[in-house]
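Enquirer: Predicted model follows, preceded by the sequence.
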Amino acid sequence: MLTGMPSLSHNEQQQAAERIRELMEGGMSSGEAIAIVAQEIREQHQGDRVTVIFDDEDDE
């Protein structure tokens, strides 16, 4: 789910959530608002190193 997304600071996360709320208040669906904000974040952080950790352990 987080593949290709940079790590965000707490402040950046709050700004993203506020941007999503603003778009939704303007009548946009939550899914569309999230997609737009995710794309904006990707563009702003282009070239940043992204670390993704996969947990391969089975929870049995």
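Expert: The structure has been received and is ready for your questions. Numbering: from 1, shown residues only.

Enquirer: CA atoms for contacts and neighbours, from now on please.
Expert: Will do.

Enquirer: and stretch 23-35, which residues are buried?
Expert: By 16 or more other C-alpha atoms under 10 Å, the buried positions in stretch 23-35 come out as 23, 24, 33, 34.

Enquirer: and here's the other structure:
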Amino acid sequence: MITGLPALTHEQQQAAVERIHQLMADGMSSGEAIALVASEIRETHQGGHIAVRFEDEDDDKA
């Protein structure tokens, strides 16, 4: 599967990590915090995107 991911600067990445840590400190699970921040980034990101390919290991087995 090929998808486009937001291309974030180092500062944007650091801000996202800090937000995730704060949400976790406030009692949110890590998975929920990551999903929430990722969703916020997708909704508000104005920059470019990078192409990423994800390979499903199950497809390789015959």
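Expert: Structure's in. What do you need? Not measured: the values here are computed from a predicted model.

Enquirer: rewinding a little: turn the buried residues of stretch 23-35 of the first structure into JSON lines, columns for secondary structure and distance to residue 51 of the first structure.
Expert: Below are those laid out as JSON lines (DSSP: H, G, I helix; E, B strand; the rest coil; distance: C-alpha to C-alpha, whole Å):
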{"residue": "23", "secondary structure": "helix", "distance to residue 51 of the first structure": "29"}
{"residue": "24", "secondary structure": "helix", "distance to residue 51 of the first structure": "30"}
{"residue": "33", "secondary structure": "helix", "distance to residue 51 of the first structure": "25"}
{"residue": "34", "secondary structure": "helix", "distance to residue 51 of the first structure": "21"}
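
Enquirer: Just the element for the residue nearest the centre of the second structure, please.
Expert: Centroid-nearest residue in the second structure: residue 38, 4.3 Å away (criterion: C-alpha atoms, centre = their mean). Per DSSP states H and E, residue 38 of the second structure falls inside helix 30-44.
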